[in-house]
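Chemist: Sequence below, structure please.
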Amino acid sequence: MEWREIEIFLTLADELHFGRTAERLRVSQARVSQSIRKVERRIGAPLFDRTSRRVALTPIGARLRDDLLPGYRAILAGIDRAVAAGRGVTGVLRAGFEAPGVADLVALDRFRARHPGCVLEIREVDFADPFAMLRDGEVDVLVTLLPVDEPGLTAGPAVYTEPMVLAVPARHRLAGRASVTLDDLAHDPVLRAAHPPRPYWEPDDPWHTPGGEPVRRGEPVATFQELLASVAAGKGICPLAAHAAAYFARPTIAYVPFTGAPSVHWGLVWRTAGETALVRAFAAALGEDTPC
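Modeler: Got it, this is the predicted structure:
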């Protein structure tokens, strides 16, 4: 496959719309159709199911996308690094953070050192709807919890990984424990943000612990400070990323480490149509390691 064919195929696999693909790549819709048909003839199988109402990847198309995408992104990142080394990447990059404390934990200094001509603006996004500012164009890139599977958004690399802790009232029966497990979530309401849970991140109701016990959902909260106030008031408990214990320490809340719980992964997300060399340079700098 030629580079342009790969680009057209991957863009259509993302957009699933011939018109939007053509607009995004600044080519004619006929060019997109011709390129896809050429690739399908070479492979000997259809890559997309097309009807008058929808476009969908076939299983072979989905496999080809998954095989090509990492290499495609690696090539783009390599080109961007070469360009940055040759002439520098400049401009203003607005980075949103779902958890402001994570801004101190990721490699922002590495990005600033590599691209001194860039202005990096740090913004806190809405706790209840972390993708809103990204979709509205108020931030260029978002550091948020992974996984992310949102239409029109590209999930980039993980930039920080840490364990979980359980936030409980200071006088709670679990507060003095050395550690807790996911099965301990069965005994108290578990608090969450007011927006609907991401279907690919939180299980659908009913939610159960590994031991099969149902987990009660607490009253939703609109802000992180409201969540902490609710925990302190005994309205529920909440699993959090471990950095919360240092950044939001208070005498009314205890943070108890989890044993046997999955780690929390913070990663980059950006608008697919808004991907720029500056965004890719940011991803390249922050994605080189994921300290824990």
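Chemist: C-alpha from now on. contacts and neighbour counts both.
Modeler: Noted.
Chemist: so how far is L134 from E15?
Modeler: For E15, the distance to L134 (C-alpha to C-alpha, to the nearest Å) stands at 18 Å.
Chemist: what does R114 give?
Modeler: Look at R114 and L134: by C-alpha to C-alpha, they are 24 Å apart.
Chemist: More neighbours: these two, which one.
Modeler: Legend: neighbour count by other C-alpha atoms under 10 Å for R114 and L134, higher for L134 (21 against 17).
Chemist: quick one more, to check against the first:
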Amino acid sequence: MPERHELEAFLVLAEELHFGRTAERLRLSQARVSQTIKKLERRIGAPLFERTSRRVALTPLGARLRDDLEPLHRGMTRAMARAIAAARGVDGVLHVGFLGVGAGELTPRILGAFRTRHPACEIRMRETHFADPLGPLRSGEVDVLITRLPVEEPDLTVGPVVLSEPRVLAVPAGHPFARRSRVSLEDLSRVTVFGVTGPAPDYWWDFHVPRFTPSGRPIPRGQDVATFQELLALIAAGQGASPVAASVDRYHARPDIAFVPIDDAPRTDVAVVWRTAGVTARTRAFVQAVHDALRANGGPARS
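Modeler: Next up, the predicted model:
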């Protein structure tokens, strides 16, 4: 009977159809991959691949073997993952909070990496609001939170940054700034921005909507808001403006609001945060999935 590593090498090569990429995925040398495939072909008694200097292709026998093996391999992988998850205590339900778009386009990769490794653990997502971005984490309603920085709390641990993006100024479509290609933080003294209701930390809100320009000029404050949709509705109604992340233009574009780049605003980052004293096997597994997704992506998502 073929050994497991021979079948794994066969399935990876059947997917990649390239010895170099197969070797990288298996962390082996190309020579070792070639030897393994030849050994498997000798066991079976016929070629599984057609090899030339330009291409690698499955033979009809190889294609049939791939089709027969793939569902068995997936089932075995899931069974092993469930056994490992049960042994490590990574089962049950993981509650993940997210502010705004969360990790953006990286979110599906993070969730996919976690579910592949821990199929016995269900993920339940919950949106948080900027009026109280840390409240659900502290109350235990969520186990881990994907939120905007800064977070400077002694009882919370800030993990890896998953998204970094510039900031833009959201203004009514009819505002004079809407016709400009960019603005600066000094320009904020010429608009009315919004306060916030709720227990959000002052330093968090001051970072996202500063009270003064870099030269010290006050930035006028209008009414307080509690939710992001309320903020957008007031901007559209001509009641003020607000610095927001650039991704808002992609995910919340609307014809009555213009988004103008802010030249000198620091970037806004999104990171994974959890309770320092409440870390669990599920939390650790989720953070590991984040690290895996970041490695696969070459670092935090950027815009």
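Chemist: quick one, strands of the first structure?
Modeler: Under the criterion DSSP state E, strands of the first structure are mapped to 48-50, 55-57, 91-97, 118-124, 141-145, 153-162, 164-169, 238-241, 253-257, 264-271.
Chemist: Mind checking the ones you listed for the one nearest to E5 of the first structure?
Modeler: strand 48-50 (14.4 Å; C-alpha to C-alpha).
Chemist: Give the aligned range of that closest one in the second structure.
Modeler: Following TM-score structural alignment, strand 48-50 of the first structure has no partner segment in the second structure.
Chemist: Same question for that strand: list its buried residues.
Modeler: F48 (16 or more other C-alpha atoms under 10 Å).
Chemist: cool, stretch 83-102 of the first structure as well?
Modeler: In stretch 83-102 of the first structure, counting by 16+ other C-alpha under 10 Å, buried: A84, G88, V89, L93, R94, A95, G96, F97, E98, A99, V102.
Chemist: burial count for the alignment partner in the first structure of T213 of the second structure?
Modeler: In the first structure, the residue paired with T213 of the second structure is T209, using TM-score structural alignment. For T209 of the first structure, the neighbour count with other C-alpha under 10 Å is 14.
Chemist: Just list the residues touching T209 of the first structure, thanks.
Modeler: Going by C-alpha atoms under 8 Å, 6 or more residues apart in numbering, T209 of the first structure touches L182, D183, L185, A186, V215.
Chemist: Check the spacing between the alignment partner in the second structure of the third one and P214 of the second structure real quick.
Modeler: Using TM-score structural alignment, the equivalent of L185 of the first structure in the second structure is L188. Distance check for L188 of the second structure against P214 of the second structure: by C-alpha to C-alpha, it reads 10 Å.
Chemist: So for these two, which residue has more residues nearby?
Modeler: L188 (24 against 12).
Chemist: Thought I219 was touching the more buried one, still the case?
Modeler: Yes: using C-alpha atoms under 8 Å, L188 of the second structure is in contact with I219, at 5.9 Å.
Chemist: re earlier: from the buried residues of stretch 83-102 of the first structure, which is closest to R250 of the first structure?
Modeler: For the buried residues of stretch 83-102 of the first structure, the nearest to R250 of the first structure is A99 (17.5 Å; C-alpha to C-alpha).
Chemist: pretty sure that closest one is touching E124, no?
Modeler: Yes: counting by C-alpha under 8 Å, E124 is a contact partner of A99 of the first structure at 7.3 Å.
Chemist: need the helices for the stretch 151-300 of the second structure, in chain order.
Modeler: Remark: helices assigned in the stretch 151-300 of the second structure by DSSP state H, counting those that start in this stretch are 202-208, 228-236, 247-251, 281-297.
Chemist: Quick check: the aligned residue for Q223 of the second structure in the first structure?
Modeler: So Q223 of the second structure corresponds to E219, using TM-score structural alignment.
Chemist: Touching, its match and D188? I think so.
Modeler: No: between E219 of the first structure and D188 there is no contact under C-alpha under 8 Å: 11.8 Å.
Chemist: Pull the number of nearby residues for the match of Q223 of the second structure.
Modeler: E219 of the first structure has 15 nearby residues by other C-alpha under 10 Å.
Chemist: nearest spatial neighbour of it, skipping sequence neighbours?
Modeler: Nearest residue to E219 of the first structure, sequence neighbours excluded (C-alpha to C-alpha, 6 or more residues apart in numbering): L191, at 6.3 Å.
Chemist: which parts of the top helix by length along the second structure are buried?
Modeler: The residue-count maximum for a helix in the second structure (DSSP state H) belongs to helix 60-88. Across helix 60-88 of the second structure, burial judged by 16+ other C-alpha under 10 Å covers G62, L65, R66, H73, R78, A81, R82, A83, I84, A85, A86.
Chemist: For the third one, give its distance to R124 of the second structure.
Modeler: Using C-alpha to C-alpha, one gets 35 Å for the distance from R66 of the second structure to R124 of the second structure.
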